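# the following block contains a protein sequence and its predicted model.
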Amino acid sequence: AGSGFIIEPTGIVLTNNHVVEDAVSITVRLDDGRSFSAVVVGRDPLTDVAVVKIKDKVEGLPTVKLGNSDALRVGDWVVAIGNPFGLASSVSLGIVSARARDIGAGPYDEFLQTDAAINPGNSGGPLFNMRGEVVGINTAIVGGGTGIGFAVPSNLVTALVPQLEKEGSVTRAWLGVGIQDLTRDLSSALKLPVTEGAILTQVNPASPAAKAGLKSDDVVTAIDGQPVTSSGQLTRTVALKRPGSTSTLTVFREGKKQDVKVILGTRPDLEGVTSRKPQGDDSQESSRRVGVSLQNLDARTAQQAGFNERQGALITDVVPGSPADRAQLEPGMVVVEANRKPVNSADDLAKAIRAAPAGSTLLLRVAAPGGSRMLRALRMP
């Protein structure tokens, strides 16, 4: 049980991805007692946003309006409404405590922080400003904390909803770089006249950034005239661009300012969230044994993500608490060897898992984006 809110009178509902992910059936229950069956139209796990549609033909449902979260200031009053602990239509009042919080939930964190009480079951519910506009989707709380809740800002949601409704998933633009924040100390060491920006720590071969001539240690301070003050801001700004479009990056290289035009690429689906391609019944059964989802590594994904490998089994999901989780396997890793034998596809790894006796340990060699390799010991249940 979670919360949500209707944005179109025909029954389009916004909620959190974690509320509906892997659901077998979905029921939308309104405050007036009516209940409807519903289906997921689109979802984006990377920002924890999902769009749900009521199956029945309905019209004239009460709706809410998405407001401008960028207009919020720290100290502004906000109201959270939801279904905490099954207590429907509970209301809590608070203020905006901070904006653009990065809580480590994903690569596009930009949460609003509020002290309006948010509890289990509030997830997916609306955060209102004093004009009755939704400025956020209540999403997360800090375990053991009091008065510390987080909401996905409405402006991010507004940018995603049209694509989720139309295509069911989000396609993001991609530079193909590794980045970190520019600090005052790093600025001094690099002899730069600026103290805020994003340092390119790595430029993946054949990536859009490489084709544009960007180099390691370049510092990005703006994109299309919009200031970039951190690595997270650069990641979020690029992600909202259209793949294939051209953007102008303002960079400092060896202390000198210059503009670089980049034709943005399409972010590879490292997490497997836009399409989970089944590899056959045997592969799925073997994957379920250890709690991991797999797909073949294709050449395009390998090139854009900076993998040196061009073949292997790409991990797209790991079940928490599973043998794969205990072996420290993570989505985005590519398994290239199993017991020192090459793994060229998801089926190769599935066969190795299927052949391993219970209680044995499968030695895996895995690659991470950027080229680093590690060993993992997968114990068979």
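That came through, no problem.

# switch to C-alpha atoms for all contacts and neighbour counts from now on
Noted.

# and for the residue nearest to D70 when sequence neighbours are not counted, the neighbour number?
Spatial nearest neighbour of D70, excluding adjacent residues (Cα to Cα, 6 or more residues apart in numbering): N155 at 7.1 Å. For N155, the count of nearby residues is 17 (other Cα atoms under 10 Å).

# would you confirm that N155 contacts L72?
No. N155 lies out of contact with L72 (Cα atoms under 8 Å); the separation is 11.1 Å.

# what's the helix or strand for A116?
Taking DSSP states H and E as the definition, A116 sits outside all helices and strands.

# now K241
Short version, using DSSP H and E: K241 is in no helix or strand.

# please, which helix or strand holds the residue nearest the centre of the chain?
Among the residues of the chain, the one closest to the centroid is L46, at 1.4 Å (Cα atoms, centre = their mean). Here L46 is covered by no helix or strand, with elements defined by DSSP H and E.

# chain neighbours aside, what residue packs nearest to it?
L46's closest residue in space is G106 (Cα to Cα, 6+ apart), at 5.7 Å.

# if we can go back for a sec, quick check, the residue nearest to D70 in a strand?
No. Going by DSSP: H, G, I helix; E, B strand; the rest coil, the assignment for N155 is helix, not a strand.

# do you know how far it is from G124?
According to Cα to Cα, to the nearest Å, N155 and G124 sit 16 Å apart.

# who are the contact partners of Q233?
For Q233, the contact set (Cα atoms under 8 Å, 6 or more residues apart in numbering) is empty.

# mind checking the SS state of it?
Under three-state DSSP, Q233 comes out as helix.

# how about the one 3 residues further on?
When classified by three-state DSSP, R236 comes out as helix.

# for it, which non-adjacent residue is spatially closest?
R236 sits nearest to Y108 (Cα to Cα, 6+ apart), 5.5 Å away.

# A further structure is provided below for comparison with the first:
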Amino acid sequence: MMLKRFYSSGLILLLVFLASSLSVPARASFPEFTELVEKVQPSVVSIQVDVVRWGRTAGRSGGSGFIVDDEGYILTNHHVIDNGSKVTVKLFNGREFEAEVVGSDANTDVALLKIEPGKQKLNPLKLGTSEVLKVGEWVLAFGAPFNLEQTVTAGIVSAKGRGEVGSQYVPFIQTDVAINRGNSGGPLINLEGEVVGINSMIFNPMVSSGLSFSIPIDLVNNVRQQLLESGVVNRGYLGVQFGPVDQDKADAFGLKEVGGSLVTRIYPDSAAEKAKLQEGDVVVAVDGKPVRKAQDLPYYIGQKMPGDKAQLKIVRNGKERDVEAVLTDGAGRIVSVDNGSNQLGIRVQALRDDLQEAYGVRHGVVVSEVMDKSPAAEAGIQNGDIIQKLHRTPIRSMDDYQAALADLPERGKVAVLVVRPGRGSDFLVIQL
């Protein structure tokens, strides 16, 4: 009996020891966030916006932001302050200031605000670089989801260069950090306490999917400088429509490997036409930087100014050649998920190849957001609908959509041909 108790006690001690020893490496592998959080939180702000839509007050909306210098400049998202008649910034200590919108860029979803802090001491964050950010690296998101101020969540970088999920000018950082409505505009922070991105969107607002997207801080810095200098952002414009290159296309166009951006259309009087680019050319590098995915092309071009020269390496008929294009002004011709959409109250995105296969359609644009009580919402348009015709204009691309928006009447009824996956197509009427 005594021997059994001895063995039982020894076995329990051994199991406790093994459990303790096994748990140490697991516990040690996770970073300690507390000091980092205490350092960053005083720099994060909550933003409240009095919203005006279609000439009427539409209540208040909220988001997040962060302080970037002692003078009171604050970075946030364009969509946080869009349609705002008054923007109020709330600091970590509870003090509130009315903010001036210095400038805002819908195409990158970046906005720059300014407060007059007076004697209030500010705690600006250090801006890092997203260039050296690695997949698998720990990051933290700060913000005010659902108006829950000073919320912190952590996760890892899941991927970089996700240009296919939103604006063609933004190679988003994908993370598995939990963010929700209200996190928009808050900082994405590395373990050095540096800002590496601005939290911008999640894959599906209705589902917790672990797919969050942030704007790289290197791109944000470029936009911030232009907003500081002039309040607007200028971009070079090449004047092409483009698409991805899969294995079949790589074989057909004589490429050594899959990658690049396939030119499918040249716009008249554009930089591309003057440089004698042709449909079927595959752009594989811009200024020596490889174009690995189709979305790399507009990003590289968008970082340059009108009048700049772009050195393009292309493959034509299986042979590489160098082409120089002098970029023109892209103002008014930029493909954007946001430009002009507020008249209808929707945001749209391009119909990518994977969506074409999933929906069984070959052209149109996909509705990615419908604003509450908007003309589109009243007409019954829903997220996921595919618009193929808008006010007598066939919609085959984002450019067609932009052109149709420009031709819309200020008042009246507008017919929209909508394809709803699994339920066929129908015309809906929007009352403007």
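Right, received. Where do you want to start? Quick caveat: nothing in here was measured; it's all calculated off a predicted structure.

# tm score of chain vs chain?
Between these two chains, after superposing, the TM-score reads 0.75 (TM-score structural alignment, normalised by the length of structure 1); 318 aligned residues with a Cα RMSD of 3.1 Å.

# what residue in structure 2 is paired with the residue nearest to D70 of structure 1?
Under the alignment (TM-score structural alignment), N155 of structure 1 maps onto D218 of structure 2.

# now do the helices in the stretch 201-350 of structure 2.
Counting by DSSP state H, counting those that start in this stretch, one finds helices in the stretch 201-350 of structure 2 at the ranges 217-230, 247-252, 271-274, 296-302.

# wait, which of those helices is closest to R347 of structure 2?
Across the helices of the stretch 201-350 of structure 2, R347 of structure 2 has its closest neighbour in helix 296-302 (19.7 Å, Cα to Cα).

# against structure 1, where does the closest one fall?
With TM-score structural alignment as the criterion, helix 296-302 of structure 2 aligns to 233-239.

# what residues are up against the residue mapped onto the residue nearest to R236 of structure 1 from structure 2?
Matched by TM-score structural alignment, Y108 of structure 1 corresponds to Y169 in structure 2. Counting by Cα under 8 Å, 6+ apart, Y169 of structure 2 makes contact with 107-108, 163, 295, 298-299, 302.

# any chance of those in a markdown table, with distance to N204 of structure 2 too?
Below are the contacts of Y169 of structure 2 laid out as a markdown table (distance: Cα to Cα, whole Å):
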| residue | distance to N204 of structure 2 |
| --- | --- |
| N107 | 20 |
| T108 | 19 |
| G163 | 17 |
| Q295 | 21 |
| P298 | 25 |
| Y299 | 24 |
| G302 | 27 |
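
# quickly name whichever of these is closest to L355 of structure 2.
Nearest to L355 of structure 2, judged by Cα to Cα, of the contacts of Y169 of structure 2 is G163 at 15.2 Å.

# report the contact partners of the closest one.
Per Cα under 8 Å, 6+ apart, neighbours of G163 of structure 2: 169-172, 295-296.

# where's K309 of structure 2 relative to V335 of structure 2, distance?
Relative to V335 of structure 2, and taking Cα to Cα, K309 of structure 2 is found at 21 Å.

# higher neighbour count, these two?
A count of neighbours by other Cα under 10 Å puts V335 above the other of K309 of structure 2 and V335, at 21 against 17.

# for the more buried one, which residues are in contact?
Contacts of V335 of structure 2 by Cα under 8 Å, 6+ apart are 168, 398-399, 402.

# same thing with T108 of structure 2?
78, 167, 169-170, 215.

# so of those, which ones are in helices?
Those of those mapping onto helices are H78, per DSSP state H.

# any chance of a markdown table for the contacts of T108 of structure 2, columns distance to K121 of structure 2?
Output for the contacts of T108 of structure 2, formatted as a markdown table (distance: Cα to Cα, whole Å):
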| residue | distance to K121 of structure 2 |
| --- | --- |
| H78 | 26 |
| S167 | 36 |
| Y169 | 35 |
| V170 | 33 |
| I215 | 28 |
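
# ranking the contacts of T108 of structure 2 by neighbours, who comes first?
I215 (28 neighbours).

# I198 is in contact with that one, correct?
Yes. Contact status for I215 of structure 2 versus I198: in contact at 5.0 Å, counting by Cα under 8 Å.

# where does L36 of structure 2 land in three-state SS?
From three-state DSSP, the assignment for L36 of structure 2 is helix.

# what about the residue found closest to it once you drop the neighbours it is linked to in the chain, distance to L125 of structure 2?
In space, and not counting its chain neighbours, L36 of structure 2 is closest to G193: 6.2 Å by Cα to Cα, 6+ apart. Distance, G193 of structure 2 to L125 of structure 2, by Cα to Cα: 8 Å.

# G318 of structure 2 now?
The value you get for G318 of structure 2 to L125 of structure 2, if Cα to Cα is used, is 49 Å.

# what about L228 of structure 2, neighbour count?
So L228 of structure 2, with other Cα under 10 Å, has 15 neighbours.

# now for G193 and L125 of structure 2: what residues contact both?
Residues touching both G193 of structure 2 and L125 (Cα under 8 Å, 6+ apart): V40.

# who has more neighbours, the two?
L125 (22 against 19).

# the more buried one -> structure 1?
Under the alignment (TM-score structural alignment), L125 of structure 2 maps onto V64.

# which ones are touching that match?
5-7, 132-134.

# walking through the stretch 1-150 of structure 2, point out its helices one by one.
Going by DSSP H, counting those that start in this stretch, the stretch 1-150 of structure 2 shows helices at 2-28, 34-40, 78-81.

# for L428 of structure 2, find the nearest of those.
Going by Cα to Cα, the one of those nearest L428 of structure 2 is helix 78-81, 26.5 Å.
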